[in-house]
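Novice: here you go, sequence then predicted model.
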Amino acid sequence: MLTAMNPVLCLEGRILEGGWRVGSRLPIRGEAGFEGRTGGNFSVGYIAEREGVSAYMKVFDIGRALSSPPAQIATELQRISTAYLHEKELLELCDSARLDKIVKILGAGSIADGAHVPILYLIFEKADGDIRSLLGSLGAVEDAWRLKHLHQVAIGLAQLHQQKVAHQDLKPSNVFVFEEKKMGAKIGDLGRASRLGKTADHDSFQIAGDPNYAPPEQIYGYEAQDWVDRREACDLYHLGSLICFLFTGLSPTTGILLNIGRDFMPHPFGPWQGVYADALPFLTAAYTRFLSELESKLPFWCKDDLLALIRTACDPDVHRRGDPGARVMFGAPIGMDRYISRLDRLSKKAEVHARISARSKNVQAGA
């Protein structure tokens, strides 16, 4: 992806539709400053500005397509165009439905100057950062901060599900925080999202999102037929994984694979050739061991509540994953509303706990 060969990397100063001006480019993989970031394989980021407002600009990387073998270039360019239209349509759906916990689209279009095929871009409201980068820069983050943002992420997932959209790639780097604007956390990057009744290219992938956060059924090549199990239960697993990450830095997917033993690891991790249903007893046992390890790393005051949330949200059995009370209802919903209410209660309890702890420290300091 050398700058001289890739027009996507040379857009600073361009004036776009709607009066946006392309500002500085963000580091890409292999450049200084990229460390700690994720993504960047299929798009390039810029800061765009208009009338004193800064925004984030996502540019779809045609450089990869142009560097493909000649016979594949047209196919690769069509794939990029399809991905752009898919994400743009979903973002416009979210905007029209007023989904306030999904990062808002501010603009979209193409750049063409005759020297190359049009470059496609999307412009979003600019966050203070993603939750992964902020967690590392804020020092000692309080439990109330974590739980407040987890509650907002759960609301965002519920908003998507109400529109029959599943995110499929929820991870720390796709949760954006708007502290300065007092808007809390929002979910971004719908590039791998699925919409009921509309087929996207990545819907046929065994793992649509980041493999590091993939639920067990995807790793073992199983595809549930029901939309709730196939799509919404994947989002719930990712929510449970986010809880684990924010409080412990651990991943249920990694924890399960480390505890299951090499003989039962699927390709490409190990030699297992069996089906998902046959692996489930071993997955469940490995998950139980992981939860035992997790227990000592959670805050003592909310350990049991968090474990209960994680246990059901990341259950290796996709048909059982979710709130048990909701799962027995008609349609077997995952019960996202129940996770929202529990995270809300925990967030409020965390604020009380923080005030009590601060008061106790002040008393001790004055003694």
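Specialist: Yep, it's here.
Novice: switch to C-alpha atoms for all contacts and neighbour counts from now on
Specialist: Will do.
Novice: what sits closest to the residue sitting nearest the centre point of the chain if chain neighbours are left out?
Specialist: Centroid-nearest residue in the chain: residue 170, 2.0 Å away (criterion: C-alpha atoms, centre = their mean). Leaving aside its chain neighbours, residue 170 sits nearest to residue 238 (5.7 Å; criterion: C-alpha to C-alpha, 6 or more residues apart in numbering).
Novice: cool, residue 310 as well?
Specialist: Leaving aside its chain neighbours, residue 310 sits nearest to residue 240 (5.0 Å; criterion: C-alpha to C-alpha, 6+ apart).
Novice: with residue 77 instead?
Specialist: Closest residue to residue 77 apart from its sequence neighbours, by C-alpha to C-alpha, 6+ apart: residue 65 at 5.9 Å.
Novice: if we can go back for a sec, report how many residues lie close to the residue nearest to residue 170.
Specialist: Using other C-alpha atoms under 10 Å, residue 238 has 26 neighbouring residues.
Novice: what packs against the longest helix along the chain?
Specialist: Using DSSP state H, we find that the single longest helix of the chain is helix 336-366. If you count contacts as 3 or more C-alpha pairs under 8 Å, 6 or more residues apart in numbering; DSSP states H and E, helix 336-366 packs onto helix 143-162.
Novice: what's in contact with the helix or strand just after the helix it packs on?
Specialist: Downstream of helix 143-162, the first helix or strand assigned by DSSP states H and E is strand 165-166. For strand 165-166, contacts defined as C-alpha atoms under 8 Å, 6 or more residues apart in numbering pick out 157, 160, 193-196, 231-232, 235.
Novice: comparison target, given below:
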Amino acid sequence: MEGITVALGDDPLAPGSRIGPYLLGGRLGEGGMGVVLKAEHAVLMRAVALKVMRPEIAADRACLDRFLREARAAAAVNHQNLVAIHDAGEVDGRTFLAFEFVPGGDLDAVLARDGALAPARALELIAGCADGLQALHEAGLVHRDIKPHNIFLDRHGRPKLGDFGLARDAGGADRLTMTGVGMGTPAYMAPEQANGDPGIDVRADIHALGGTLYTLLTRRIPFTGATPWAVVNAVVNDPVPDPRAVRPDLPAEVAAIVARAMAKRREERFQTPSELRVALADALAALGTGGAAVMPAAPAQTLDRTITCDLLAEDKPGSTSDSHPTVKVGPDGEVDAGATMAVAAGDWAGAPAGVMTSVVQTPAPKAAPVVPAERIDGDLTRGLEAPWIALVGDGCHVLLYARRQITLGKLCEAPVDVCLRKHPTTMFRDDCLRISRQHLQLRFDAPTNRLLLGDLGSGNGTLLDGAAMGPNAPQAIEAGGERRLHVAGALTLNLRAHARKGEPPASLGNDAGSVGDCGLDQSFAFDSAVLSRPDNRPGMAYALVLRRLSIGGPGSDLVLPQASGAAAELALWRGRWIWRPGPGAWQPLSDGLVVSAGNKRLKARVGGYDIFQTEG
């Protein structure tokens, strides 16, 4: 099996084809060096990000060495804040690397979707990256290309440093690049890296983390210019940017971290990632309430005026523009300095080597919130801080997700959130084998304020109100009426979306922590979306809790079977779960607390896949 390549049609990398033990899925990115695909190990049924090198590029020994160096760098250290490598090999002339598949996307995508981050969230993300960078440092490695695009979020929102294609031994023993050429991404390079200093060390990566923190706080790149070399000149000579010039409300402690991490002289920076980590922890403690709210996102405008420049050398007699990479710039001459200055082998980000696209984004204004007479009694930090909780009792299994999307399918592991095959009844389990591993996705799209339901290209399809859903063609779900889903002819689900009730409160009087992806502090058009199982398990339900949800008898957002009496209300505030048995003050929802939902008593716990194994 390890030596088998199976192609469907003319494309050897088409979905459904095989490379060794890996069943290929859709493409995640493509560049001059090769392609990155989502794939699944046929035996382990584990999702991976599979990097497949183009055969003609693999024939170039220098490019192949760089490719294999990425594998060795990733394999040299194991840490929760680093993307792990699972496998590397060559099958029928195709060289590949199999990396951990990280489902949360990269920080570039987060910024495009949500806008600049709250200070506390930005500090937390950089702190996690500093932990991963410390592990790299202790392994004797320098990353050399840290930027938002190379930081990924796992399903719990934890950051992971990835893309080790430029990583090298700190002593320079494995150096492959040209002397005097600064490999990396111009806007995030340290001055010594931009100058081609062969002796760069972890302090260059600390500089890049400082630049990344600046971007997370402002949604702007730290240095700009009309050409890559103009950006390099700015990196070397311009003052360190102060994020308070963009966001005057930012605390001085946060701006000071950016300034020190990005100091021009490496001796003036934090000397190790651990030292940076201590400063981040101190700043988080000083914030107390978690800082300002998330700045809103705005649609991106891609501009099309182009210039050409040679990234590696001056123009030579007889050279042609075809040999030069293309750089897209805006009308003000701003280049996307987030693009990587790369050798001719290219990159994996979806564009040929040297192609850079400028994106100009302007945050939209956010309406001032209305302050209702609501409050939290008790210590908010006692509330569950989990993206997934379960309420179990009196014949009910209610799973609540503090996420903007959930995936439903047959798998009982990531990346599926809701397992539709293993559930607390055995009667329908064989029928549920018809459900695909990843069958459906329910997603709230914040920029458009729409709730979307889509079939993920399942084998046996999905009916929505009796009509077949097209594969990978999400449909908008409106608030109000109930929609009926038939999944693979095996399972019926009822879906009901609930519109937002009230405006976001400015405070509940107990505001510890940072603004979360979901919660009462968000101005989403929806409060929740509920999926119930009317036929084969009426007591089981799943809910996407974007802001709040009521549970109980008739009239509740989520109606429990045989329930009566006043409904309980659950919500999220500053990333933690809260609840109340009726009108009045909110209370922290702690682990093991019993929620009274009318005549039902439901015990709260952190969610886990074991809930799907429970027989009932």
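Specialist: Nice, thanks for sending it over. Everything quoted here is computed from the prediction, not taken from an experiment.
Novice: now compute the TM-score of the two chains, please.
Specialist: Overlay of the two chains. TM-score (TM-score structural alignment, normalised by the length of structure 1): 0.68; 289 aligned residues with a C-alpha RMSD of 3.5 Å.
Novice: follow-up on the earlier one: just tell me what the residue nearest to residue 170 of structure 1 corresponds to in structure 2.
Specialist: Matched by TM-score structural alignment, residue 238 of structure 1 corresponds to residue 208 in structure 2.
Novice: my read: its match touches residue 185, true?
Specialist: No - the criterion here is C-alpha atoms under 8 Å, and residue 208 of structure 2 misses it with residue 185 at 9.2 Å.
Novice: which residues do the two both contact?
Specialist: With contacts taken as C-alpha under 8 Å, 6+ apart, the residues that reach both residue 208 of structure 2 and residue 185 are 145, 147.
Novice: neighbours around residue 258 of structure 1, how many?
Specialist: By other C-alpha under 10 Å, 15 other residues sit near residue 258 of structure 1.
Novice: and it, what helix or strand is that in?
Specialist: Counting by DSSP H and E, the secondary-structure element that holds residue 258 of structure 1 is helix 252-260.
Novice: any chance you could list what contacts that helix?
Specialist: Applying C-alpha under 8 Å, 6+ apart, the external contacts of helix 252-260 of structure 1 come out as 212-216, 241, 244, 265, 282-283, 285-287, 289-290, 314.
Novice: now swap in stretch 291-305 of structure 1 and tell me
Specialist: Under C-alpha under 8 Å, 6+ apart, the answer for stretch 291-305 of structure 1 is 247-248, 306-307, 311, 346.
Novice: quick one: end-to-end length of that stretch, please.
Specialist: 13 Å (C-alpha to C-alpha, to the nearest Å).
Novice: what's the offset of it from the middle of its chain?
Specialist: Chain-centre distance of stretch 291-305 of structure 1: 23 Å, with C-alpha atoms, centre = their mean, to the nearest Å.
Novice: report the buried residues of that stretch.
Specialist: 291, 294, 298 (16 or more other C-alpha atoms under 10 Å).
Novice: hang on, the earlier thing: what's the distance between the residue nearest to residue 170 of structure 1 and residue 216 of structure 1?
Specialist: 11 Å.
Novice: next: residue 152 of structure 1.
Specialist: Distance of residue 152 of structure 1 to residue 216 of structure 1, computed by C-alpha to C-alpha: 25 Å.
Novice: now the helices for the stretch 101-250 of structure 2?
Specialist: 107-114, 119-138, 191-194, 202-218, 228-237 (DSSP state H, counting those that start in this stretch).
Novice: how big's the offset between the following helix or strand past the last one and structure 1?
Specialist: Past helix 228-237 of structure 2, further along toward the C-terminus, the next helix or strand under DSSP H and E is helix 252-261. Following the fit onto structure 1, the mean deviation recorded for helix 252-261 of structure 2 is 1.3 Å by mean C-alpha distance after the TM-score superposition for structure 1.
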